[in-house]
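Novice: model this:
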Amino acid sequence: MLVGYVRVSKADGSQTTDLQRDALLAAGVRSESVYEDKASGKRDDRPQLAACLKALRHGDTLVAWKLDRLGRDLRHLVNIVHELTERGIGLKVLTGQGAAIDTTTASGKLVFGIFAALAEYERELIRERTIAGLASARARGRTGGRPYKMTPAKLRLAMASMGKPETRVGDLCAELGITRQTLYRHVSPTGQLRPDGEKLLAKGR
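Specialist: Next up, the predicted model:
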């Protein structure tokens, strides 16, 4: 069974999902199997995406118009597809830069494997840069300025690390030089941004 997901960023009526819906219907998705959100892609609270993922069953295929309609970022997208793959569910992207992705085919799985490798590479780069920066500061006798302060670099590392089975929260906090309270105020146990985290990244842009 094909299940579709569509999204526009604004809920004020200035944007519509008509183009996305038409593309999904042309691809064979039934109208009653299309889930729709009107929210920024960076928001965690997308109830229809959550409902869509919950409704999918083994053997189904999730169909999206473009990659940016589905994931907040590459890491989030990779996590979604890993979860779907473990459940025996495919992903097909109809257009845009991710149009080659169809995890129900061998070539599509290969393309997504490259995406996953890039996401892991990005995570490791962030980790290495953060650790190097902290070590350099300690070598100069600095402890990072104000204690327990979260920075955009630390937050990105925390997002990449949280939710992974091998991550020990205590060790992560010690590595970043923050408290558990500071960590959980900015990011959830599954690595999702919380309001304080969103504000911090917005200031860093």
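
Novice: switch to C-alpha atoms for all contacts and neighbour counts from now on
Specialist: OK.

Novice: what ranges does this protein have for its strands?
Specialist: Along the chain, the segments classed as strands by DSSP state E run 2-8, 34-38, 61-64, 90-93.

Novice: check which helices and strands the longest one is in contact with.
Specialist: Okay, so that is strand 2-8. For strand 2-8, the elements it packs on are helix 18-26, strand 34-38, helix 47-55, strand 61-64, judged by 3 or more C-alpha pairs under 8 Å, 6 or more residues apart in numbering; DSSP states H and E.

Novice: circling back to that earlier point, and the strands of the chain as a markdown table, adding mean neighbour count and distance to Glu120?
Specialist: Supplementary listing: those in a markdown table, determined by neighbours: other C-alpha atoms under 10 Å; distance: least, C-alpha to C-alpha, whole Å:
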| stretch | mean neighbour count | distance to Glu120 |
| --- | --- | --- |
| strand 2-8 | 23 | 26 |
| strand 34-38 | 20 | 28 |
| strand 61-64 | 24 | 23 |
| strand 90-93 | 24 | 20 |
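
Novice: from His58, how far off is Glu86?
Specialist: Counting by C-alpha to C-alpha, to the nearest Å, the separation of Glu86 from His58 is 9 Å.

Novice: brain fart, Gly96
Specialist: Gly96 sits at a distance of 26 Å from His58 (criterion: C-alpha to C-alpha).

Novice: can you tell me which residue is nearest the centre of this structure?
Specialist: The chain has His76 as the residue nearest its centroid, 1.6 Å off, counting by C-alpha atoms, centre = their mean.

Novice: ok, it to Leu91 distance?
Specialist: 14 Å.

Novice: please apply the same query to Lys10.
Specialist: Here the distance between Lys10 and Leu91 works out to 25 Å (C-alpha to C-alpha).

Novice: just His186 next, same as before
Specialist: With distances taken as C-alpha to C-alpha, His186 is found 30 Å from Leu91.

Novice: sorry, back to before: columns distance to Ala132 on top of the helices and strands packed on strand 2-8, output as TSV?
Specialist: What follows is those, written out as TSV (distance: least, C-alpha to C-alpha, whole Å):
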stretch	distance to Ala132
helix 18-26	44
strand 34-38	40
helix 47-55	37
strand 61-64	39
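
Novice: here's the other one to compare against:
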Amino acid sequence: MIGYKRVSTKAQDAQLQADALAEAGCARVFEDKASGKNIDRAGLLAALDYMREGDTFVVWKLDRLGRSTKDVLTIAEDLHARGIALRILAGTLAGSYSPKGEGKFFFTMMVAFAEIERDMIVECTRAGLEAAKAQGRTSGRPKAMTEEMIAAAKARRAAGESYGAIAKALGVGQATVYRHLSE
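Specialist: So this is what the prediction gives:
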């Protein structure tokens, strides 16, 4: 059994996937820290190249394999044609992929539903962010300096005070003062 784990960004952790793949008995695990939008992922390509007939390709959840119905089905069909089984450990499609008859139909429908679900999540997130913006709320990290602090920093700088002294007086970093005064 050959495992594959993927997270979308370097800031994310794949430990949950790693634990599940180890518990499933994967002899080797390949990894990517990249979006599932493209199939040109180094870890995925290395795993697909490494596997031989009789192996089982194991992923934690179907969405770790890919985001689009077409890409996931292409990978699954390629695996089947090479005599490699596909096993999904968690989620709606937990189990092994059967590329025949009802199994193929069910797999195809569930992959399509997973893609639609992701699209709906993205759409809802965008709508929520736009609604919050329309109400004057912003997302992300709060600004380090208020308008009053910037005005005070400008006055202190005009009086000849150093960036370091201004930063200390305002309780922010020197780079923050420099950045706000140079804008």
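
Novice: got a TM-score for the pair?
Specialist: Overlay of the two chains. TM-score (TM-score structural alignment, normalised by the length of structure 2): 0.55; 112 aligned residues with a C-alpha RMSD of 2.4 Å.

Novice: quick one on the thing from earlier: between Glu86 and His58 of structure 1, which is the more surrounded one?
Specialist: When Glu86 of structure 1 is set against His58 and neighbours are counted by other C-alpha atoms under 10 Å, the residue ahead is His58, at 13 against 10.

Novice: could you pick out the longest helix of structure 1?
Specialist: Of all the segments of type helix in structure 1, defined by DSSP state H, the longest one is helix 106-139.

Novice: elements contacting it?
Specialist: For helix 106-139 of structure 1, the helices and strands in contact under the criterion 3+ C-alpha pairs under 8 Å, 6+ apart are helix 74-86, helix 152-161.

Novice: so Lys37 of structure 2 is in contact with Ser68, correct?
Specialist: Yes: using C-alpha atoms under 8 Å, Lys37 of structure 2 is in contact with Ser68, at 7.0 Å.

Novice: now do the same for His58 of structure 1: its match in structure 2.
Specialist: With the correspondence set by TM-score structural alignment, His58 of structure 1 lines up against Glu53 in structure 2.

Novice: and that match, what does it touch?
Specialist: When contacts are counted by C-alpha atoms under 8 Å, 6 or more residues apart in numbering, Glu53 of structure 2 touches Arg82, Gly83, Ile84.

Novice: structure 1: which residue goes with the first one?
Specialist: Right, Arg82 of structure 2. Structural alignment (TM-score structural alignment) places Arg82 of structure 2 against Arg87 in structure 1.

Novice: what about that match, neighbour count?
Specialist: For Arg87 of structure 1, the neighbour count with other C-alpha under 10 Å is 14.

Novice: separation between the residue nearest to the centre of structure 1 and Arg30 of structure 1?
Specialist: With the distance defined as C-alpha to C-alpha, His76 of structure 1 ends up 26 Å from Arg30 of structure 1.

Novice: could you do Ile101 of structure 1 as well?
Specialist: Using C-alpha to C-alpha, one obtains 21 Å as the distance from Ile101 of structure 1 to Arg30 of structure 1.

Novice: between the two, who's got more neighbours?
Specialist: Looking at Ile101 of structure 1 and Arg30 with other C-alpha under 10 Å, you find the greater number of neighbours at Ile101, namely 24 against 15.

Novice: is the more buried one in contact with Lys92, as I believe?
Specialist: Yes: counting by C-alpha under 8 Å, Lys92 is a contact partner of Ile101 of structure 1 at 5.9 Å.

Novice: Thr103 of structure 1: neighbour count?
Specialist: Neighbours of Thr103 of structure 1 under the rule other C-alpha under 10 Å: 23.

Novice: contacting residues around it?
Specialist: By C-alpha under 8 Å, 6+ apart, the contact list for Thr103 of structure 1 reads Gly90, Leu91, Lys92, Lys109, Phe112.

Novice: can you tell me the closest non-neighbouring residue to it?
Specialist: Excluding its sequence neighbours, the residue lying closest to Thr103 of structure 1 (C-alpha to C-alpha, 6 or more residues apart in numbering) is Lys109, at 4.6 Å.

Novice: so who does that neighbour touch?
Specialist: Taking C-alpha under 8 Å, 6+ apart as the criterion, Lys109 of structure 1 is in contact with Ile101, Asp102, Thr103.

Novice: dump those to CSV, plus distance to Thr130 of structure 1.
Specialist: Compiled in CSV, the contacts of Lys109 of structure 1 are given as follows (distance: C-alpha to C-alpha, whole Å):
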residue, distance to Thr130 of structure 1
Ile101, 32
Asp102, 35
Thr103, 34
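
Novice: and those residues, which is closest to Arg123 of structure 1?
Specialist: Ile101 (21.8 Å; C-alpha to C-alpha).

Novice: measure that closest one to Thr95 of structure 1 for me?
Specialist: Looking at Ile101 of structure 1 against Thr95 of structure 1, where the rule is C-alpha to C-alpha, the gap reads 9 Å.

Novice: again with Pro47 of structure 1
Specialist: 24 Å.

Novice: in structure 1, what residues pair with the host helix or strand of Ala169 of structure 2?
Specialist: In this structure, Ala169 of structure 2 is located in helix 163-170 according to DSSP states H and E. Under the alignment (TM-score structural alignment), helix 163-170 of structure 2 falls on nothing in structure 1.
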